[in-house]
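> Sequence plus the predicted model coming up.
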Amino acid sequence: MNENTKPASEPWTDPDDDYVEWTEEMFRTAAIYKGDQLVRPATGTLRSLGRPASPNPKKQVTLRLDPDVIEKFRATGKGWQSRINAELRKALGI
């Protein structure tokens, strides 16, 4: 019989290897529970998590465009909305 050289599954990795060390601020703003009872709700937000805020954030708008215009831009692939923005900027000279 041939020996199976392929492992049956991925090797186990300890989930604690990627733990995030809590800061004092995290402890101060965390919710406190005693069993299932909420003793103190969380306050504030953890600003250290997630994507940093953009200095010039985009604004969401509703815009009606002709179907053929949308099809042409979508056909260019991922990032087509950004390309529409670039074309509008070019047309406006900004």
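Happy to help now that I have it. Residues are numbered from 1 along each chain as shown.
> going forward, measure contacts and count neighbours with C-alpha atoms only.
Will do.
> Strands of this protein, start to end?
In order along the chain, the chain carries the following strands (DSSP state E): 32-34, 37-40.
> In a markdown table, list the ones you listed along with mean neighbour count and distance to residue 85.
Converted to a markdown table, the strands of the chain look like this (neighbours: other CA atoms under 10 Å; distance: least, CA to CA, whole Å):
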| stretch | mean neighbour count | distance to residue 85 |
| --- | --- | --- |
| strand 32-34 | 11 | 45 |
| strand 37-40 | 10 | 45 |
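> okay, now the one to match up with it:
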Amino acid sequence: MPKLKPGTIHPTLEEDASIQRGIAADPDAMEFGEADAKRAKRMGRPRLDAPKVPVTIRYDQDVIDAFRATGDGWQTRMNAALREWLRDHEAA
């Protein structure tokens, strides 16, 4: 179970019971059952067939500065430059 943020307050048993009574009395509150869970869609981006791999690598400062100077998306452009180099220097 993930850690909660500092200052998170849990309701007491009495408060929780009051909340549950309020939910039960609300005609607009719907039960979210197993069938609903099966129909639910995942949030966020779809999973990639070939996700990127996080690595730690060291480059010369001037190389990093040059790519960063191109603005947002510099890592994508660096990836494209490396991919282009691989295409041009394919092993025979």
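The structure has been received and is ready for your questions. If you're wondering where the values come from, they're calculated on a predicted model, not measured in any experiment.
> As a markdown table, the strands of the first structure with distance to residue 48 of the first structure would be great.
As requested, those are exported to a markdown table (distance: least, CA to CA, whole Å):
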| stretch | distance to residue 48 of the first structure |
| --- | --- |
| strand 32-34 | 20 |
| strand 37-40 | 22 |
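> Of the ones you listed, give the one that comes closest to residue 78 of the first structure.
Closest approach to residue 78 of the first structure among the strands of the first structure is made by strand 32-34 (43.3 Å; CA to CA).
> now that closest one: which residue numbers in the second structure?
Mapped onto the second structure using TM-score structural alignment, strand 32-34 of the first structure covers no residues at all.
> To residue 25 of the first structure, which of the strands of the first structure lies closest?
Residue 25 of the first structure lies closest to strand 32-34 among the strands of the first structure, at 13.9 Å (CA to CA).
> Show me what that closest one is packed against.
strand 37-40 (3 or more CA pairs under 8 Å, 6 or more residues apart in numbering; DSSP states H and E).
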